[in-house]
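S.K.: My questions concern the predicted model and sequence given below.
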Amino acid sequence: MSDSVWRLPFEGANLAVLADCHIHAGGPQFPPALFPRLQGVDLIITLGDMGERAGLDQLQEIAPVLGVRGGDDEDDLRTHHAARVLTGSGYRIGCVFDAQATGLAQACDPFVAAAGAAQACQRLFGGPVDILLHASTHRPDEARFGPRGSALNPGSAILPAEGAKPTFLRLKVAAEGCYGQVIWVA
């Protein structure tokens, strides 16, 4: 199995999905209200533009961190890949930073699947995915993707787009279903 394919640790995994945080010394930092909301997750998925490695280290104190690289990320093994697949409980979850740049989307804000999305999934993930996690817009979004799936964008917990609230995504992956909820960071 490629190191860009990662098996969820167990049935019923609880994931937190963050993106577009741009953590830098002297710059944006995680709001204190975020950390209590991440308690109890089994894995934190980052979808790029997290900034400096110190941000990933802070998240790693809560749960294991795994993700993909965006344009504003330091080199780190946790986010080494441009695309990643998570598998478990009968689901395949594809992760990318910019769905439009990878050929998965015609537009990202709001998400509109590209005509060649199936071919892009094959190239990036080795086949279709049930859920596409993507970022780069700083705005949460949910859209249809493929015959039975969803494209989910967690928004940004630190630097939301104009008119958006600071958010991240909680995702529970179990055999009976995969359930996502956008969480507002108060």
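M.R.: Done, it's in.
S.K.: Please count neighbours and contacts with C-alpha atoms only from this point.
M.R.: OK.
S.K.: ok, G51 to D72 distance?
M.R.: In this structure, G51 and D72 are 5 Å apart, going by C-alpha to C-alpha, to the nearest Å.
S.K.: Can you tell me the centre-most residue of this structure?
M.R.: The structure's the chain has its C-alpha centroid closest to L47; by C-alpha atoms, centre = their mean the separation is 4.0 Å.
S.K.: what touches both of G51 and D72?
M.R.: Shared contacts of G51 and D72, defined by C-alpha atoms under 8 Å, 6 or more residues apart in numbering, comprise H22.
S.K.: neighbour-wise, which of those two wins?
M.R.: Taking neighbours as other C-alpha atoms under 10 Å, G51 and D72 compare with G51 leading, 24 against 16.
S.K.: next, the one to line up against it:
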Amino acid sequence: MTIGILSDTHGYFHPKLIDDLDGVDLILHAGDVGDLGILDGLGTVAPVRAVWGNIDDAGSRRRLSEHERFTVEGLDVWMTHIAGRPGRWQNGMGEKLSEDPPDILICGHSHILRVERVDRLGGMLFVNPGAAGKHGFHERKTCLRLTIRDGTPKQMEVIHLDAED
């Protein structure tokens, strides 16, 4: 199974998203969608799961949850927009994660691409795909492709959306 992971589109649907995510089985959007049409566009590629972020309006918050916890290919996945990062958790996430760590935590908000194993949380895979939108201080628009085989994350590919072909 291959999963496309993105965050922080802020209402911008990058024209390369459809081609770059082509062939994924599921798309996860970790908040700051900005326009629900983004999710509809992504839905033409694969099924989409998303959470709301701090810039998302009341309509988005009615349609989406702040946290999503679900199973994919036997892996426990927790997705939220604001979680912080290993060693600098926000919104009480450190305590929540210590009580019941998932196999994979996906978040956004910082616009900083970061993927790492967190040994003190049972080897949890921390994933922040950076930002796929135009707004923010990030210099590159990014998203990720995660390949899972036999219930184990096997490969993470960084996609630079503005890269030349």
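M.R.: Yes, it's here. Since the model is a prediction, treat every value here as computed from it, not as a measurement.
S.K.: Work out the TM-score between the chains.
M.R.: Overlay of the two chains. TM-score (TM-score structural alignment, normalised by the length of the second structure): 0.81; 157 aligned residues with a C-alpha RMSD of 2.6 Å.
S.K.: The residue nearest to the centre of the first structure pairs with which position in the second structure?
M.R.: For L47 of the first structure, the equivalent position in the second structure is taken to be A30, counting by TM-score structural alignment.
S.K.: which non-adjacent residue is nearest Q60 of the first structure?
M.R.: The spatial neighbour of Q60 of the first structure that comes closest, neighbours along the chain excluded (C-alpha to C-alpha, 6 or more residues apart in numbering), is I44 at 8.0 Å.
S.K.: which residues touch that neighbour?
M.R.: 15-18, 59-60, 63-66.
S.K.: post-alignment, whatever helix or strand it lives in versus the second structure, mean distance?
M.R.: With the criterion set as DSSP states H and E, the secondary-structure element containing I44 of the first structure is strand 43-46. In the superposition with the second structure, the average deviation recorded for strand 43-46 of the first structure is 0.8 Å (mean C-alpha distance after the TM-score superposition for the first structure).
S.K.: Filter the contacts of I44 of the first structure down to just the ones in helices.
M.R.: 59-60 (DSSP state H).
S.K.: What span of the second structure is stretch 148-159 of the first structure aligned with?
M.R.: Following TM-score structural alignment, the aligned partner range for stretch 148-159 of the first structure in the second structure is 123-134.
S.K.: OK, contacts around the aligned partner of V51 of the second structure in the first structure?
M.R.: When the first structure is aligned by TM-score structural alignment, V51 of the second structure is paired with V68. Neighbour list for V68 of the first structure: 46-48, 78-84, 95-97 [criterion: C-alpha under 8 Å, 6+ apart].
S.K.: now swap in I106 of the second structure and tell me
M.R.: The neighbours of I106 of the second structure, taking C-alpha under 8 Å, 6+ apart as the test, are 30, 77-81, 126-128.
S.K.: Show me which of these are buried.
M.R.: Buried residues within the contacts of I106 of the second structure, counting neighbours by 16 or more other C-alpha atoms under 10 Å: 30, 77-81, 126-128.
S.K.: Narrow these to those in strands?
M.R.: Secondary structure of these is defined by DSSP state E; positions in strands are 77-80, 126-128.
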